[in-house]
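*Asks:* quick one: sequence and predicted model below, then my questions.
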Amino acid sequence: MLNRTTLARPYARAVFEVARDAGRLAEWSNSLSFAAAVASSPDIQQFSGDPRVGREQLLALIMDLGGDRFDESMANFLKVLMNYDRLELLPEIAAQYEFYRREAEARLKVQVSSAMPMSDEESDRLVERLKARFGRDIDLQVDVDESLIGGAVIRAGDQVIDGSVRGRLEQLGRQLAR
């Protein structure tokens, strides 16, 4: 059995290409994000597994919930997912779509785990430094993780920069163990 990422990739790629060609990357991003939240809700999951609820009924419910967020293209995309029993892949499709979008827009998602909350000024300085280092615009997400003791851990793509006190203590412990 293929994993969810592998199954979602062709759908995400196709949606990205349609959105890019139409010049509607942001609109599709919003639609997919909302559709993924709807599809992963327990109520929708319960309905999708109920044999008494047909695909048309489920699609109509999702379209009603989406309202004006979903245009005809999105409705057609949802129909395709339902026909192939892939509705549960929407969260993964949305995540992969965002990856393709960031690549096309030369943006990099950076996850920062900080021991203490960062001020807006600190966040802005960090964004500028990361922008200079990676040569791309930065989408910064900051979380607080008190277990770091001090400092921060920065995850940018496949790179990890560990400037935390906990990381330094672990490194010191490994060196002493040699």
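*Replies:* It's in.
*Asks:* going forward, measure contacts and count neighbours with C-alpha atoms only.
*Replies:* OK.
*Asks:* please, where are all the strands along this structure?
*Replies:* Assignment of strands within the chain using DSSP state E yields the ranges 107-114, 137-144, 152-156, 159-162.
*Asks:* right, and the ones you listed - which one's nearest residue 22?
*Replies:* Closest approach to residue 22 among the strands of the chain (C-alpha to C-alpha): strand 107-114, 19.8 Å.
*Asks:* on contacts alone, who are the packing partners of the closest one?
*Replies:* In terms of contacts (3 or more C-alpha pairs under 8 Å, 6 or more residues apart in numbering; DSSP states H and E), strand 107-114 is packed against strand 137-144, strand 152-156.
*Asks:* can you list the strands of the chain in CSV and add mean neighbour count and distance to residue 8?
*Replies:* Shown next, in CSV, are the strands of the chain (neighbours: other C-alpha atoms under 10 Å; distance: least, C-alpha to C-alpha, whole Å):
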stretch, mean neighbour count, distance to residue 8
strand 107-114, 20, 20
strand 137-144, 16, 23
strand 152-156, 20, 23
strand 159-162, 13, 24
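*Asks:* so for residue 10, which of those sits nearest?
*Replies:* Across the strands of the chain, closest to residue 10 is strand 107-114 (C-alpha to C-alpha), at 21.5 Å.
*Asks:* put this next to the previous one:
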Amino acid sequence: MNNGKISVRYAKALIMSAKEQKLLDPVRKDMELLLKTLRAVPELLQLLESPVVEPAQKLKVMNAIFSSKTEALTLSFIKLAITNNREEYLPGMARMYIDLYKQEKGIKQAFVTTAVPVEKEIRTAIINMIRKVFHIDIELNEKVDEHIIGGFILQVEDQLLDASVTGQINKIRKSLINKTYEKR
């Protein structure tokens, strides 16, 4: 079976259970913790994917790591995935749960690119401005790219606002090139 389909099915089941138990937010945090842990400790993912390691041992390790930090529902979910030999799909399941959670809550993605890291106050101002203008809840993803020299590039859904120095230079360059062709 396609691993995307497996991840979607498990994530949908988890979000339905979390919704019933009013645990959408805590389980989202658990899924973020799971992803963060699997990225930070690649050996853990190798252990989960290993056909040599017994499921009971995998359960023991995951229980030791997550039992004090996550909801019982999350632990049951991890146990179910391991018991059904789907542990290698846990990262995909966690990502899919987070995506479904954002859909459920109406949270959209916004991306801001700046030449230097954004300070906390400016980040808050950007989020508030986006909420006011677009009337949506957002999750702001930041990227630093010193090639834009200064200013920022903001993308919300399918709209792009390029207020970077590089963007302004490119506009001027295009304008000059068009004027040169008009004179000839």
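*Replies:* Here it is on my side, so go on. These figures come from a predicted structure and were not determined experimentally.
*Asks:* can I get the helices and strands packed on strand 107-114 of the first structure in JSON lines including distance to residue 65 of the first structure?
*Replies:* What follows is these, written out as JSON lines (distance: least, C-alpha to C-alpha, whole Å):
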{"stretch": "strand 137-144", "distance to residue 65 of the first structure": "28"}
{"stretch": "strand 152-156", "distance to residue 65 of the first structure": "34"}
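*Asks:* just give the nearest non-adjacent residue to the aligned partner of residue 93 of the first structure in the second structure, would you?
*Replies:* When the second structure is aligned by TM-score structural alignment, residue 93 of the first structure is paired with residue 93. Closest residue to residue 93 of the second structure apart from its sequence neighbours, by C-alpha to C-alpha, 6 or more residues apart in numbering: residue 7 at 4.3 Å.
*Asks:* residue contacts, the one you found?
*Replies:* Contacts for residue 7 of the second structure (C-alpha atoms under 8 Å, 6 or more residues apart in numbering) come out as 89-90, 92-93, 96.
*Asks:* what does residue 143 of the second structure give?
*Replies:* 111-114, 117.
*Asks:* give me that answer again for 6 Å
*Replies:* residue 113 (C-alpha atoms under 6 Å, 6 or more residues apart in numbering).
*Asks:* distance of it relative to residue 108 of the second structure?
*Replies:* From residue 143 of the second structure across to residue 108 of the second structure, the span is 17 Å (C-alpha to C-alpha, to the nearest Å).
*Asks:* can you check residue 174 of the second structure too?
*Replies:* Taking C-alpha to C-alpha, one finds residue 174 of the second structure at 33 Å from residue 108 of the second structure.
*Asks:* and what of residue 92 of the second structure?
*Replies:* From residue 92 of the second structure to residue 108 of the second structure the distance is 20 Å (C-alpha to C-alpha).
*Asks:* just residue 146 of the second structure next, same as before
*Replies:* In terms of C-alpha to C-alpha, residue 146 of the second structure sits 26 Å off from residue 108 of the second structure.
*Asks:* just residue 93 of the second structure next, same as before
*Replies:* 20 Å.
*Asks:* repeat for residue 83 of the second structure
*Replies:* Counting by C-alpha to C-alpha, the gap from residue 83 of the second structure to residue 108 of the second structure is 34 Å.
*Asks:* hmm, back to that, got CSV for the contacts of residue 7 of the second structure, with neighbour count and distance to residue 22 of the second structure too?
*Replies:* Output for these, formatted as CSV (neighbours: other C-alpha atoms under 10 Å; distance: C-alpha to C-alpha, whole Å):
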residue, neighbour count, distance to residue 22 of the second structure
89, 19, 25
90, 25, 22
92, 20, 23
93, 28, 19
96, 21, 19
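*Asks:* from those residues, which is closest to residue 13 of the second structure?
*Replies:* residue 93 (10.2 Å).
*Asks:* so the closest one sits against residue 11, correct?
*Replies:* Yes: with contact defined as C-alpha atoms under 6 Å, residue 93 of the second structure counts as touching residue 11 (5.3 Å).
*Asks:* quick check: closest non-adjacent residue to residue 145 of the first structure.
*Replies:* residue 115 (5.1 Å).
*Asks:* contacting residues around that neighbour?
*Replies:* Per C-alpha under 6 Å, 6+ apart, neighbours of residue 115 of the first structure: 144-146, 148-151.
*Asks:* just the buried residues of these.
*Replies:* By neighbour count, with 16 or more other C-alpha atoms under 10 Å, the contacts of residue 115 of the first structure hold 145, 148, 150-151 as buried.
*Asks:* ok, so of the residues you listed, who is nearest residue 125 of the first structure?
*Replies:* Among those, and counting by C-alpha to C-alpha, the member closest to residue 125 of the first structure is residue 151, at 15.0 Å.
*Asks:* pretty sure that closest one is touching residue 167, no?
*Replies:* No: taking C-alpha under 6 Å as the definition, residue 151 of the first structure is not a contact partner of residue 167, at 9.3 Å.
*Asks:* all set, thanks.
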